[in-house]
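1. Need a 3D model of the following:
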Amino acid sequence: MLDLGDLNVFAKVVETESLTNAGRLLGLPKSTVSRRLSRLEEHLGVQLLHRGTRVVTVTGEGRLFFEYCLRVIGVIRDGERALQCDPAHPQGVVRVAIPYVLGQSLIGPLLAEFLEIYPDLRLVSVLSDDPVGRLRDGFDVALTVGPLIDSGLIAVKLGVTGCGAFSAPGYLERKGAPQSHVELPRFDLLAADTLERRQKWTLQKDDHQVTVEFTPKLVSNDLILLRDAALAGSGIANLPAFLCKQALATGGIVEVLPGWRTSDIGFFALFADPKGVPIRVRTLIDFLVERLRPRLSWDIN
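-> Next up is the predicted model:
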């Protein structure tokens, strides 16, 4: 009789194309993975895999059997979800991957509240430069900052934040404050990017739209770093509102050219299968939608 554990090992090896990676994800040594694969091939009487020194490839028979394995594993997972289908009392572990800018400033403070509301749930949260990639490592959901790319994943919009230009009052006292977008390039502008190159901000107010091109004083792909640089008086940064709300409330930062805004930024939860989202994961997504939207707004209260 086939061992369900062997099927799971085989499926994970096919997905990762590696005995080592499959063992790491399953918590098994490579030797155990190899032994279970050999046992499965011996039971079936066919070769399922070609095991190279660098990569594992699937035989024709292996590819056919893999499709059936996915069906079996899917049925078992559906059964597990059925045991956790009470929306009022979700149980189990939710594995969520979070980009650094969200984890440090938005999501982190909410997790304690979430666990207090749902005491039977547990969380595994990882800050990652590649949260979507974590879905391939077995995570349930990945949080991302838009715009979305065509990844084939299902997206739930968590909220939207507006963006504008911000600076410390001390900087504007030293350098003066721009009175129009035309003056912006003569100031020290801080840009979000990974490369040293000319930058472009598109600003909009009511029905008017303008474009500002400039050479940035500071470039960083870390929005929190840019916010802190603006707070320290290094220049003017284009930032999402949620990162500046506290500093706006205390006067540590002010909006430059009030009313002129750059494009909104969307925040999303991504997962692979809309029909297979368990209640425990849906509970977290619904919670984040409810809690994040007011935090993402310009409203300081």
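
2. okay, CA-based contacts and neighbour counts for the rest of this
-> Will do.

3. distance between the helix or strand encompassing Leu123 and the chain's centre?
-> Take DSSP states H and E as the rule and Leu123 turns out to sit in strand 121-127. Put simply, strand 121-127 sits 13 Å off its chain's centre (CA atoms, centre = their mean, to the nearest Å).

4. Return the residues in contact with Gln91.
-> For Gln91, the contacting residues are 84, 120-122, 280, by CA atoms under 8 Å, 6 or more residues apart in numbering.

5. And for Leu143?
-> 96-99, 131-132, 267-270.

6. Just after the strand holding Leu123, pick out the following helix or strand.
-> That would be, after strand 121-127 and using DSSP H and E, helix 131-134.

7. Show me what that next one is packed against.
-> strand 92-98, strand 141-145 (3 or more CA pairs under 8 Å, 6 or more residues apart in numbering; DSSP states H and E).

8. do that again at 10 Å, thanks
-> Counting contacts by 3 or more CA pairs under 10 Å, 6 or more residues apart in numbering; DSSP states H and E, helix 131-134 packs against strand 92-98, strand 141-145, strand 254-271.

9. Please give the structure of this sequence too, so both can be compared:
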Amino acid sequence: MLDFGDLTVFAKVVETESFTRAGHHLGMPKSSVSRRITRLEQHLNTQLLRRNTRAVTVTEDGALFFQYCLRSIGVLKDGERALQSQQRYPQGIIRVVLPHGLSQSLLGPMLAEFLALYPEVRLLTMVSDEGIALLRNGFDVAIEVGPLASSDLVATRLGGAECGLFCAHDLAERMGTPQTQVELPRFDLLGLGAVDRRHRWTLQRGDEEAVVEFAARFATNDLAMLRQATLAGLGIASLPAFLCKRDLAEGRLMEVMPGWNSGWIDYFAVFSDPKTVPVRVRTLIDFLVERLRRGLSWDPG
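-> From the prediction side, this is the model:
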């Protein structure tokens, strides 16, 4: 395989007509210039330069090859300038994996805002709960809901949201609501996560803590579907408070056991080696950190 450094040395020798002057321009001794030219000629199996005590001249094969060298060097310099431009202003494609539930209710509007800020960026998204696996198949970053499983990847915490207990107003009118954690298992409860196991809430109020274990009447791993099931009156659910803000204001949902929270959800951006993360990806991560810091009080549509 051709060595790009050899091409650069050859082009400089042709331009300066001297091994010595080429070495001066490139910051290398004449002997290194000569060694690289010899290696290149051996690789191509032809003489590129004529050497004598007075001058260095290019052969017919050398002149032909010189034109291709100039084109190659020009293309690589264009590539270097393009990368430098991206370092200054994000552009190009970002492949993102989004989790079920948050893609529409929270992250979708934020990504639209990001694209408006950076018109040279293209976003390709996939909704999946297998984000870490997809990172190994060409995606740049995965948005994950914690806690995270251990992996050799890097995670940046984007933000978090407090959860509370909520139910539909009409359900509360028909069935009443629990006043203490002891009464909760007597009501229909909705679960988030694995659908084939018992569910567990850890409730907190100040220094008080209570654990509630239950078999869910309805369970899903999709946060948006859990909200819809709660709105439909299927039972009481633990939901991020920001997700219910508009429903509370418009009377569709009500808070159950006010003052108690039912946990905390953390959001992470997971990616590979931070030393090689493109500027466009780092810009997206920084944007989401800032936007989620403000956006968890945002009203979902």
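
10. before we move on, the earlier item: lining up the contacts of Leu143 of structure 1 with structure 2, which overlap?
-> Counting by both residues aligned by TM-score structural alignment, their matches' CA atoms under 8 Å, these that remain in contact in structure 2 are 96-99, 131, 267-270.

11. still on that earlier bit, can you select the buried ones among the contacts of Leu143 of structure 1 for me in ChimeraX?
-> Only the buried members of the contacts of Leu143 of structure 1 enter the following ChimeraX selection, criterion being 16 or more other CA atoms under 10 Å:
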select :96,97,98,99,131,132,267,268,269,270
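
12. Let's have the contacts of Leu143 of structure 1 in CSV, adding distance to Val160 of structure 1.
-> Putting the contacts of Leu143 of structure 1 into CSV (distance: CA to CA, whole Å) gives the following:
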residue, distance to Val160 of structure 1
Val96, 20
Ala97, 19
Ile98, 16
Pro99, 16
Pro131, 19
Val132, 19
Phe267, 6
Phe268, 9
Ala269, 12
Leu270, 15
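
13. how deep is Arg280 of structure 1 tucked in, by neighbour count?
-> 24 (other CA atoms under 10 Å).

14. Might one say that it is in contact with Asp86?
-> Yes - with contact defined as CA atoms under 10 Å, Arg280 of structure 1 counts as touching Asp86 (9.4 Å).

15. Moving C-terminal from the longest strand along structure 2, which element do we reach first?
-> Longest strand in structure 2, counting residues (DSSP state E): strand 154-168. Under the assignment DSSP H and E, the closest C-terminal helix or strand after strand 154-168 of structure 2 is helix 169-175.

16. Look up the average distance of the helix or strand following that following helix to its aligned counterpart in structure 1.
-> Scanning forward in sequence from helix 169-175 of structure 2 by DSSP H and E, the next helix or strand is strand 189-192. Superposing on structure 1 and averaging over aligned pairs (mean CA distance after the TM-score superposition for structure 1), strand 189-192 of structure 2 comes out at 0.9 Å.

17. for strand 189-192 of structure 2, packing partners?
-> Where contact means 3+ CA pairs under 10 Å, 6+ apart, strand 189-192 of structure 2 is packed against strand 154-168, strand 199-205, strand 208-214, strand 218-220, helix 223-231, strand 236-240.

18. Export the ones you listed as TSV, with columns for mean neighbour count and distance to Ser297 of structure 2.
-> Formatted as TSV, these follow (neighbours: other CA atoms under 10 Å; distance: least, CA to CA, whole Å):
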stretch	mean neighbour count	distance to Ser297 of structure 2
strand 154-168	20	9
strand 199-205	16	21
strand 208-214	13	25
strand 218-220	19	24
helix 223-231	20	16
strand 236-240	27	10
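
19. And stretch 5-12 of structure 2, what's buried?
-> Buried residues in stretch 5-12 of structure 2 (16+ other CA under 10 Å): 6-12.

20. Can you pick out the most distant pair from these?
-> Asp6 and Lys12 (9.9 Å; CA to CA).
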